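[1] Okay, sequence plus prediction incoming.
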Amino acid sequence: MAEHLRIINPPQPRRASGLVLTETATNILRSVKLVADEPGTLTMVAGIPGVGKSETLVRYVQNNPEAIKMDIVADEGKVWDLAAAFMELFDMGTPNNRRMREERQRITEAIGADRVVIFDEAQYLANYNPRGGFNFDAYEWVRAMAEEGSFSVVFCGDLSLADTIGSVPLLRRRMVRPVVIRSVPKGDVVTFAEARGVTDATITDALAAVAKRHGGLADVKRTLDHAAKRAGDRRISAADGKAALQYLGLSIPGGRQCRTRPKPKPHCLNRFWH
């Protein structure tokens, strides 16, 4: 299963082409830099889909060749899976399930001090326990390695990650400047649109409304891409933006936005992060 824990490791990381430094991206990078400057610390980036979390962290890896980024897949975030992924990265063979403490020490030494290790989709490190509830052994395993090896950790995921870490006092107390993003700021949409040469308030207001739905900046990008094709060599107009929204099914006749989806119920543990 370890092969599904995809590791982004230089020199050939996935390219974060066209990343726009929005307010949210800048905020995320500030927290990552903070833990990078304090080896052995942890931080969290939790937010709704489509705000640029992963793209921002990919860009960080590109600009910091010693950083490691691991993508966690559902049901494959157990301690053994993590150990196997790290040992594959460092050509250390396969972990011995009976000697996980020794394997953890070996992996810690292989990672080395002063590096940043990023776990994307880190909500999947919470594993369901058939006897009831979830266990958080993988988080504790990573925390112990980071403190022993003096490297920094970034847990990135959806809003359920904030609930998970918020429910474990040992982890919550160790979070340095956690970032929790519950909506796409309109300023992010404006910055993203301006990077495409779009400043018309009519368009940016409509795009901001679209971003509030579940697509986030991904829907904004899709809309602007289609509007640019329609505009051709000329500047994107409000009519181009409206046509793109209608074509993509993000608006209804008359200029009104599509009926918004029901707001998700608040997470029961969100009280830990304000």
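    Thanks, I have it.
[2] from here on, contacts and neighbour counts on C-alpha atoms
    Fine.
[3] Now Leu224: closest residue in space, sequence neighbours ignored.
    Nearest non-adjacent residue to Leu224, counting by Cα to Cα, 6 or more residues apart in numbering: Gly241, 7.1 Å away.
[4] Put this next to the previous one:
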Amino acid sequence: MAQHLRIANAGIIRRQVGDWAETETAIDIRRSLEMVWTAERPSMTMISGGPGIGKTTAIQQFCDSLGHDAIYIQAARGEGTAWNFAHALANLWGYAKPTFNCLSEARDKIAKSIGKPRVLIVDEAQYLHQRNGKTGQTGEAFEWVRATADTGGFDVVFCGDLNLPNAINAMPQLQSRMMRPVVIKQASRADVAAIVEGTAFATEKAIEVLFLIAKMHGGLRNVENVIRLALLFAGSGHPRPEHLTAAIADMKLVPKGGV
């Protein structure tokens, strides 16, 4: 049975685990985002990945770099029809939000509100692939976003889980527009190394162990949580391998075969 250590007084924080890390995945995602943003004409791309690989963090970092030129929105489960999504987009403008009575009017008004040369980034975009109870159409929200982007002349990025590629590929008119789509099933060892860089766990042995943790559901979030707990166990002392082992056991993340 793994030894459970008492959490010590944390004392001085060595490093803010969870701060931005230049991971292999983040670099790959940013490459596609920059290609869309710098293209001569309005473009689209897709960012798809398993949970916890850092896709949302990378996208939000990109949005921060663009400031006012980036429009970020999350789609919600159960609200992915074109009509619902049009209203969700309109709500981004608060009291000045555009109002409309039909989807064609919504397309024109929201296209004008976004306009050139901005980029619309839709996170959790897999939820746009939803059957409309009235029309029976599946994925109509994707098509409505495409038409709105064409009208307004802005770029679009669809970001979502590993169901997103199937949804996009089911619509050839949309799939053919994707510029350098990114599909990443899980975090890489290089991603883990970037996360632990500058910490006491930036060793070959610790990285190998944490890579096993990153392969589990939760990805790099597991890695960050384990490191945080290991640092708490270490307190003001130097973190040691047993602190990492104890943190993994305490988080109930021991992989098959142990660590």
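    Good, I have the coordinates. Being a predicted model, the structure only gives us computed values, none of them experimental.
[5] before we move on, back to that, state the number of residues packed around the residue nearest to Leu224 of structure 1.
    For Gly241 of structure 1, the count of nearby residues is 26 (other Cα atoms under 10 Å).
[6] helix, strand or coil for it?
    For Gly241 of structure 1, the secondary-structure state derived from DSSP: H, G, I helix; E, B strand; the rest coil is helix.
[7] need the contact list for the equivalent of it over in structure 2.
    If you follow Gly241 of structure 1 across to structure 2 using TM-score structural alignment, you land on Leu244. For Leu244 of structure 2, the contact set (Cα atoms under 8 Å, 6 or more residues apart in numbering) comprises 206, 226-227, 230.
[8] ok, and these in structure 1?
    By both residues aligned by TM-score structural alignment, their matches' Cα atoms under 8 Å, the contacts of Leu244 of structure 2 still in contact after alignment to structure 1 are 206, 226-227, 230.
[9] Can you state the mean residue-to-residue distance of the host helix or strand of Ser31 of structure 1 versus structure 2?
    Per DSSP states H and E: Ser31 of structure 1 is located in helix 23-36. Superposed on structure 2, helix 23-36 of structure 1 shows a mean distance to its aligned partners of 0.6 Å (mean Cα distance after the TM-score superposition for structure 1).
[10] Can you show me the strands along structure 1?
    Along structure 1, the stretches classed as strands by DSSP state E are 6-8, 42-47, 68-71, 116-120, 127-128, 134-135, 152-157, 179-181.
[11] looking at those, which is closest to Thr164 of structure 1?
    Nearest of those to Thr164 of structure 1, taken as Cα to Cα: strand 134-135 at 9.3 Å.
[12] Not counting its own residues, what contacts the closest one?
    Strand 134-135 of structure 1 is contacted from outside by 126-129, using Cα under 8 Å, 6+ apart.
[13] Report the buried members of those.
    If you count burial by 16 or more other Cα atoms under 10 Å, the buried members of the contacts of strand 134-135 of structure 1 come out as 126-127.
[14] Could I get the contacting residues of Ile8 of structure 1?
    Contacts of Ile8 of structure 1 (Cα under 8 Å, 6+ apart): 14, 68-71.
[15] Roughly how far does it sit from Ile68 of structure 1?
    Taking Cα to Cα, to the nearest Å as the measure, Ile8 of structure 1 falls 6 Å from Ile68 of structure 1.
[16] same check, this time on Arg173 of structure 1
    Distance from Arg173 of structure 1 to Ile68 of structure 1, by Cα to Cα: 24 Å.
[17] Compare these two and say which is more crowded by neighbours.
    Between Arg173 of structure 1 and Ile68, Ile68 has the larger neighbour count (other Cα under 10 Å), namely 23 against 11.
[18] Identify the residues contacting the aligned residue in structure 2 for that one.
    Aligning on TM-score structural alignment places Ile68 of structure 1 opposite Ile71 in structure 2. Contact analysis of Ile71 of structure 2 by Cα under 8 Å, 6+ apart lists 63, 114, 118-121.
[19] try it again with 10 Å
    Counting by Cα atoms under 10 Å, 6 or more residues apart in numbering, Ile71 of structure 2 makes contact with 63, 89, 92, 114, 118-122, 156.
[20] again with Thr22 of structure 1
    Going by Cα under 10 Å, 6+ apart, the list of residues near Thr22 of structure 1 reads 28, 51-52, 56, 185, 187-192, 195.
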